[in-house]
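1. sequence isn't available, so here's the structure alone:
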């Protein structure tokens, strides 16, 4: 996707004087993500990697994507003359901060240099120009890129091949050629297809699914599929997780590559709360799929978002506001990435109450509760009668007494207790002198 470049002096001053996130004392998002086996990344603008913007980018994200700096019109504005300044700056920053880099993008139908789109080329010439470009760029950063978006947005909305410069002249074969050139130039990098509006199961994602299957059958080195996820508030696809999973089952990795969630402005507290829930929902979908490599937000601050320029009246799409302060969406990401609470084995607790008492006799009730987070399968309650009491009759449990020691065990119908579930049994007994309550212990299991 095309991204907005921010150059205003007032904004630059704000960036340079902002201290960073209010929650800097918390565990960085990148560390939370790494602990869950995924990365959390952000697209960045090379010219802004200074001051507070750089502080947040370096501290919070484990992966960086150059927003524009690796696109063809940026790196080769004049044929045969390359300018790697912006791309080099992002890669160097990432390496200095222990971050991965997602290379974006080698072959795309947009942001192509004028000399290329304005030229008159045969199909063979165009194919050579493309593969030479892939070789030059991927080769320059060989061994330094984690993922390459090798081909970006190859499909039309109906799932067929987009009639782009590449598709119109070369057909689908250009995709395989680009991937093979990228593999030869940078063998260690993961190679991705990337597209938008493929997040849900539907015509376009079906087309992508079929395309990936065809490419894999041809031996094309497709390692992963990227889902851009430029979403609208409250519209996270219900089928997102299932869609990611079906691609993963083809044997490729998947990733959310350009996540933002836009809303109509102004962004009210209610809208920001919904956005928090939406970000969390996307993160959960990734965490639920074993081959989901990670999630990249398309710009972490609203001051660097492409949304307002392309969707007038909409914005507030990122986890940080324009002053680099974390929004509720930040908390939604952090809470979702927080270490999962391990299940607590079924544990029973017991309470004892005398419900009726008369001269020489009494009725008692024992209530059990499963205080764990997993089901309880069977239970035994034991106690010692403190004053010579004797059990004479019981119900809802098998109760035996030897001297002062009493044991009660479950029956078939009340052995299983779900998490937070409870059951009770009772008994009649005799007493003389006093009838103090016993201390009871409960043991799970059969």
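-> Perfect, thanks for sending it. The model shown is predicted, which means the values in this text are computed figures rather than measured ones.

2. okay, CA-based contacts and neighbour counts for the rest of this
-> Will do.

3. what about the helices in the stretch 201-350 of the chain?
-> All helices of the stretch 201-350 of the chain, identified by DSSP state H, counting those that start in this stretch, fall at 203-217, 240-248, 269-287, 307-310, 328-337.

4. next one: the stretch 1-150 of the chain
-> 9-17, 29-35, 51-60, 72-75, 85-96, 114-117, 123-140.

5. with mean neighbour count and distance to residue 274 added, can I get these in JSON lines?
-> Converted to JSON lines, the helices of the stretch 1-150 of the chain look like this (neighbours: other Cα atoms under 10 Å; distance: least, Cα to Cα, whole Å):
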{"stretch": "helix 9-17", "mean neighbour count": "13", "distance to residue 274": "27"}
{"stretch": "helix 29-35", "mean neighbour count": "20", "distance to residue 274": "20"}
{"stretch": "helix 51-60", "mean neighbour count": "21", "distance to residue 274": "22"}
{"stretch": "helix 72-75", "mean neighbour count": "21", "distance to residue 274": "37"}
{"stretch": "helix 85-96", "mean neighbour count": "18", "distance to residue 274": "32"}
{"stretch": "helix 114-117", "mean neighbour count": "14", "distance to residue 274": "42"}
{"stretch": "helix 123-140", "mean neighbour count": "18", "distance to residue 274": "40"}
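
6. hold the first one in mind and look at this next one:
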């Protein structure tokens, strides 16, 4: 675990007082420590004192404080420095989180993990645990903040804790639109000549974008795609330019018994999708949570386990070589450490990235995790992990951010932008890999997807957006996350809104009459593939039809109008 120093969310609009009493721990006033011991110590991060926590017998025991002023109308930044004082032999560090327990006035309850950090050891010194969060929009009866996570027997110090309200970014939409206009589009310069006698008022030039360059994709249920409703297939082919097989490449599903892997079906499915012009991500080579490790692998240790994992990389990456653009290497490896623990190798993730690159040097390799953009509990450690992988030079290309939004909670554009800005400090491309929201109200769902897509498309580090499904009959959230529903694959309000963005607002279709546009004019177009048609007196001049691809560089199109 690398020491996290000085990672600060650039919340330019932070305002208001700290909701925590004695967050500087110069006294213990306001803090409670039930069933364990707390005392002031001069081992501190700032000021004169910090709080030492000892005598814990349960992982959930940690100092806490009542929050009488938590406002459901506000968004907050929470932060605290934490230092582990001892380690457990054979373990690579401890997990800690800042959590709040809320009881609402209707007596319902919720527990929110606000900020977390994995694998902190005593050698790391003080580590900053921080995030931004939005309070559920319900009337609050009581709220209590507490630290939890390190195993029983671990002693630690906390210091410099704060919960501060932040101002919402009311200009986010304008800023997003400005970026889209300036960076997702380029100039198309037209130079037009004509034969003598041509009536310029009868010349029409039609500029039509046929395909978008920016990746808008979806997770694909292989069984439904191959054997289910053909309208599901047709919708994918018509409306998405990228795809990812939802589960079919995962190790425990493709090889449930050693040596009994079925590669043919997913590989053929990928080939079919590519034949329809859809580029493919691949998800995932391994998943470092025990329940997702094949059962026949779980008893392995030492060199046998290492060799078996290596063979998995050789097998699957070689078979997808030339067919997929991306691989998620070790899924959610901020939240799972099965291979590292089993092999007692803290940097085994680095080895796995190296293996993948050795098999296919052309495929782009990704980290992929949750709680990093849609929520912010793991944003800071994800940045630290990205910087660690960059420093190790193990061919990490980009950061996958899953973006499964909390049920019935509106996405907050301020939170999204700040989390993206934090991760952008890694200097790596960001892909939204698993996007969905959850609400029965399809009009709210439309609003929420639009907000998210505008923030993502309008951020300089975001290279692509993948929905985690779109049809209620092939979606883990059913109709609550769907763009289309029913056997007829009928568009919902959310689907209509998303397609309006994809295929109308963010596509270019322009027409110019030569008599008004002049012989030289410029059209600003979204990046992608284009066709230009010229008509004179209603008839197409076929030899002046132009096709081209518009990218970040402007394009000049020469046209000669003749009879």
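-> Okay, I see it. Since this is a predicted model, take the numbers as computed values, not measurements.

7. rewinding a little: can you tell me which of the helices of the stretch 201-350 of structure 1 comes nearest to residue 10 of structure 1?
-> Residue 10 of structure 1 sits nearest to helix 307-310 of all the helices of the stretch 201-350 of structure 1, at 17.9 Å, using Cα to Cα.

8. list the buried residues of the closest one.
-> 307-308 (16 or more other Cα atoms under 10 Å).

9. which other helices and strands contact it?
-> strand 314-315 (3 or more Cα pairs under 8 Å, 6 or more residues apart in numbering; DSSP states H and E).

10. one more pass at 10 Å, please.
-> strand 253-264, strand 314-315 (3 or more Cα pairs under 10 Å, 6 or more residues apart in numbering; DSSP states H and E).

11. picking that back up, which one of the helices of the stretch 1-150 of structure 1 lies nearest to residue 427 of structure 1?
-> That would be helix 29-35 among those, by Cα to Cα, at 51.2 Å.

12. just checking, residue 54 of structure 2 touches residue 40?
-> No. Look at residue 54 of structure 2 against residue 40 with Cα atoms under 10 Å: they stay out of range, at 11.4 Å.

13. hey, what's in contact with both of the two?
-> residue 157 (Cα atoms under 10 Å, 6 or more residues apart in numbering).

14. look up how far residue 332 of structure 2 lies from the residue most central in space within structure 2.
-> Central residue check for structure 2 by Cα atoms, centre = their mean: the C-alpha nearest the mean position is that of residue 401, 1.9 Å away. Distance of residue 401 of structure 2 to residue 332 of structure 2, computed by Cα to Cα, to the nearest Å: 10 Å.

15. residues shared between the contacts of these two?
-> 367-371.

16. which one of the helices of the stretch 1-150 of structure 1 lies closest to residue 363 of structure 1?
-> Nearest to residue 363 of structure 1, of all the helices of the stretch 1-150 of structure 1, is helix 29-35, at 53.7 Å by Cα to Cα.

17. packing partners of the closest one?
-> strand 39-44, helix 51-60, strand 292-297, helix 328-337.

18. mean shift between the third one and structure 2?
-> Once the two models are superposed, strand 292-297 of structure 1 sits on average 1.2 Å from its counterpart in structure 2 (mean Cα distance after the TM-score superposition for structure 1).

19. what residues in structure 2 pair up with that strand?
-> Under TM-score structural alignment, strand 292-297 of structure 1 corresponds to residues 462-467 of structure 2.

20. ok, and what's touching that stretch?
-> 213-220, 240-244, 281, 398-404, 420, 424, 428-437, 453, 455-457, 481-483.

21. quick one: stretch 428-445 of structure 2 to chain centroid distance?
-> Computed by Cα atoms, centre = their mean, to the nearest Å, the chain-centroid distance of stretch 428-445 of structure 2 equals 10 Å.
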